[in-house]
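[1] Sequence and predicted structure are below.
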Amino acid sequence: MHVVLVHGAAVDPAVWEPTARAIAHRTGLRVETPARPQSGDLDTELAFLAPWCVGAYVIGVSGGATLGLELAARGAPLAGALLHEPAAGSLAPGLLRHVVQGFADDGVAGFGRALYGPTWDPTCTTADSATVGAELAMFRNFEPRPFAPAVNVVLTVGANSPPPRYASVRALSDLLGVPWRIQPGVGHAAHLEGGYLPGGSTPELDRWVATRQG
């Protein structure tokens, strides 16, 4: 039993440290925060993540959530997933328009501020402009696909997120046939805004841990 926290674009695994500590303290589980290659190639990213995620409860925010969706679509043997505001492809055209503009205006800094808001700063990432640009292109080209109904996936949207984010999560929920809920006290950058899963838990994670522990 373990938990894997997947980071998105323009953030390094270190952004997960408060969340990882809280989950480990609450549950006693091993928590892993892999440093994915940020290659800009979906197949490369998933090939890297897949071994980490076998039998794992996967938690992702933004691009990390998007990769979680695609792992599920490709049949990766996940124990479950909690995915916060993933990309939605043609279900939500224009969702990343402001991020594209931020990147065009001010590179990595413009991207980070546009996507994550004021809780992001340049210390959140070691990625350069070429890496972030490749990641942005990959996530803009992402198209969600249905997966086996037995996969235990829950989508979340931040209580403080704007209407287009709510619309995108609802559309994904309808397409994939998975539940969604509102994550209180945060916007898109849930892992930066006081730590995702305050106290190291959510109802979904608690249920999974209780089931696994018998």
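    The structure has been received and is ready for your questions.
[2] Please make it C-alpha for all contacts and neighbour counts, starting now.
    Fine.
[3] so where do the strands sit in this protein?
    For the chain, the strands defined by DSSP state E occupy 2-6, 30-32, 57-61, 80-84, 153-158, 180-183.
[4] possible to save these as TSV with distance to G110?
    What follows is the strands of the chain, written out as TSV (distance: least, Cα to Cα, whole Å):
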stretch	distance to G110
strand 2-6	22
strand 30-32	29
strand 57-61	19
strand 80-84	22
strand 153-158	21
strand 180-183	26
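[5] and of the ones you listed, who's closest to D41?
    For these, distance to D41 was read as Cα to Cα. The smallest value, 15.8 Å, belongs to strand 2-6.
[6] adding another structure so you can compare the two:
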Amino acid sequence: MATTRVLLVHGAATTSRVWDRVRGLLREDDLDLVTPDRASSGTLGTELAALADDADGAVVVGVSGGATLGLALAATDRPLAAAVLHEPAVGSLVPGLLDHVVAGFASGGVPGFGAALYGPSWTPAMAPADPDAVARDLAMFRRFEPAAPHPGQGPVVVTVGELSPPARHRAAWALHDLLGVEVRVLPGTGHFVQHDAPEALVDVVRSVVRRAQPHPPG
């Protein structure tokens, strides 16, 4: 049986290094882990095109903006084995979901953005070197509107942190109601799950990988 590819997609104000704790936990799982550094172009089509080849047939895992891109990939005809998406943007389904992040960026630039979105465990050293990357990402994700997964996609699971604010929970269940995605609440964590509680995310990834793999006959 071919090794399952798992594509880990980072969000705004982070790089592929944000996946180090998740990668460490999955190191013994016989998975092909792919962790690209996004260009943060500010254009959804450009971002999806850059991820498309790695996403083809993969389990796509994203947090925050990475989850938003995963949701957008699932809506294309690029076949995904599955997706695990933690707290994506949901556009007009929950107006104001990103208002506190916009305010943080307006008042404090990248440090204000990171603190507002991810909380106190995020540091400016986690941001990309390009000083304009966060502004481009923020503008792109604020324009995003979700669409239904393309027919035939593998399971799409949206997760939300138990400790995340009510708006994040409303967003997850709005996606369930509109698009039919599964929702799981991750215990003891908020938005920055891949850093603050990677075990909770990895548990879901492992369960989805098992579902995405075909069962051998008999």
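    Happy to help now that I have it. Since we're looking at a predicted model, the values are computed, not measured.
[7] for the strands of the first structure, which one sits closest to A73 of the first structure?
    Proximity to A73 of the first structure, assessed across these by Cα to Cα, is greatest for strand 153-158 (10.9 Å).
[8] quick check: the closest one aligns to which part of the second structure?
    On the second structure, the counterpart of strand 153-158 of the first structure by TM-score structural alignment is residues 156-161.
[9] That stretch against the first structure, how far on average?
    Between stretch 156-161 of the second structure and its aligned partner residues in the first structure, the average distance after superposition works out to 0.4 Å, using mean Cα distance after the TM-score superposition for the first structure.
[10] Go through stretch 155-169 of the first structure and flag the buried ones.
    For stretch 155-169 of the first structure, a neighbour-count test (16 or more other Cα atoms under 10 Å) marks L155, T156, V157, G158, N160, S161, R165, Y166, A167, S168, V169 as buried.
[11] How far off centre is it?
    A distance of 13 Å separates the C-alpha centroid of stretch 155-169 of the first structure from that of its chain, computed with Cα atoms, centre = their mean, to the nearest Å.
[12] what does stretch 69-88 of the second structure give?
    Stretch 69-88 of the second structure sits 9 Å away from the centroid of its parent chain (Cα atoms, centre = their mean).
[13] which residues in the first structure does that stretch match up with?
    Residues 67-86 of the first structure are matched to stretch 69-88 of the second structure when aligned by TM-score structural alignment.
[14] Between the two ends of the matching stretch, how far is it?
    When the termini of stretch 67-86 of the first structure are compared using Cα to Cα, to the nearest Å, they are 8 Å apart.
[15] For it, give me every contacting residue.
    With Cα atoms under 8 Å, 6 or more residues apart in numbering as the contact definition, stretch 67-86 of the first structure has outside contacts at 6, 45-46, 50, 53-66, 144-148, 151-158, 165, 168-169, 188, 190, 204, 208.
[16] Of those, grab the buried ones for ChimeraX.
    Burial among these is assessed by 16+ other Cα under 10 Å; the matching ChimeraX selection reads:
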select :6,45,46,50,53,54,55,56,57,58,59,60,61,62,63,64,65,66,144,147,151,152,153,154,155,156,157,158,165,168,169,188,190,208
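[17] Look up how far R26 of the first structure lies from the counterpart of V208 of the second structure in the first structure.
    Pairing criterion TM-score structural alignment: the partner of V208 of the second structure within the first structure is identified as L205. Separation of L205 of the first structure from R26 of the first structure (Cα to Cα) stands at 10 Å.
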